[in-house]
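# sequence first, then the predicted structure:
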Amino acid sequence: MSVIGTAALGLAAGVIASLVTPGRRGPFGFMLTSLLGIIGAFAAAYLGQEAGWYQAEDSTGLIAALLGAAILLLIWGLLFRSRRPTSSV
């Protein structure tokens, strides 16, 4: 898969992963979610191909990119979640 194809796949995976992962995203919005998806796609593609799980042209890369983006979003949410109470009932 080309670099542009992986970036487009990561963008789509970031948007899909932001819809699938639970919790509130807070202020980081579409740009950061997309960037994390792209990073997750590149990391999953590199690690999956180096480990021999799939080849560059396999459709398994979409699943790996989605999982990579979801894991990055979950880690980001755990590290940078708001410590303030959400309501003062």
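Nice, thanks for sending it over.
# make it CA atoms for all contacts and neighbour counts henceforth
OK.
# which positions within the host helix or strand of residue 9 qualify as buried?
For residue 9, the host element (DSSP states H and E) is helix 3-20. By 16 or more other Cα atoms under 10 Å, the buried positions in helix 3-20 come out as 6-18.
# stretch 64-77 too?
For stretch 64-77, using 16+ other Cα under 10 Å, the buried residues are 64, 65, 66, 67, 68, 69, 70, 71, 72, 73, 74, 77.
# picking that back up, which elements pack onto the helix or strand following the helix holding residue 9?
Of the helices and strands lying after helix 3-20 in sequence (DSSP H and E), the nearest is helix 29-51. For helix 29-51, the elements it packs on are helix 3-20, helix 60-79, judged by 3 or more Cα pairs under 8 Å, 6 or more residues apart in numbering; DSSP states H and E.
# one more structure, for comparison:
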Amino acid sequence: MGIIGTILIGFVVGLVARFLKPGKDAMGWIMTIVLGIGGSLLATYAGQALGWYQPGETAGFIGAVVGAIILLVLWALVSKKK
């Protein structure tokens, strides 16, 4: 998949994750793309570490969304204002 396809899929995954996670997530569309791509990478490497995916096999759409939601929760914890 080319870079444009990766960006588009990352954007869609990021939007779905932001929709499914309750609460306010103030971030722009670039951070949404980064969130989606990062969620996909997290799901791929975690799935390979747990034996769910073989090396060279990527996570599916649902796995990428779950990974993106995990990143959103971590982002909320780290960026929480005191």
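Alright, I've got the coordinates. All values derive from a computational prediction rather than experimental measurement.
# with distance to residue 33 of structure 1 as new columns, can the helices and strands packed on helix 29-51 of structure 1 be given to me in a markdown table?
What follows is the helices and strands packed on helix 29-51 of structure 1, written out as a markdown table (distance: least, Cα to Cα, whole Å):
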| stretch | distance to residue 33 of structure 1 |
| --- | --- |
| helix 3-20 | 6 |
| helix 60-79 | 7 |
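# nearest to residue 40 of structure 1, out of those helices?
helix 60-79 (4.4 Å; Cα to Cα).
# now that closest one: how far from the chain's centre is it?
Here helix 60-79 of structure 1 shows a centroid-to-chain-centroid distance of 4 Å under the convention Cα atoms, centre = their mean, to the nearest Å.
# tell me what that helix is packed against?
Packed against helix 60-79 of structure 1, as judged by 3+ Cα pairs under 8 Å, 6+ apart, are the following elements: helix 3-20, helix 29-51.
# isn't residue 62 of structure 1 up against residue 9?
Yes. With contact defined as Cα atoms under 8 Å, residue 62 of structure 1 and residue 9 form a contacting pair (6.9 Å).
# can I get the helices and strands packed on helix 60-79 of structure 1 in JSON lines including distance to residue 81 of structure 1?
Converted to JSON lines, the helices and strands packed on helix 60-79 of structure 1 look like this (distance: least, Cα to Cα, whole Å):
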{"stretch": "helix 3-20", "distance to residue 81 of structure 1": "15"}
{"stretch": "helix 29-51", "distance to residue 81 of structure 1": "14"}
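# between those helices, which gets nearest to residue 83 of structure 1?
Each of the helices and strands packed on helix 60-79 of structure 1 was checked against residue 83 of structure 1 via Cα to Cα, and the shortest separation belongs to helix 29-51, namely 18.5 Å.
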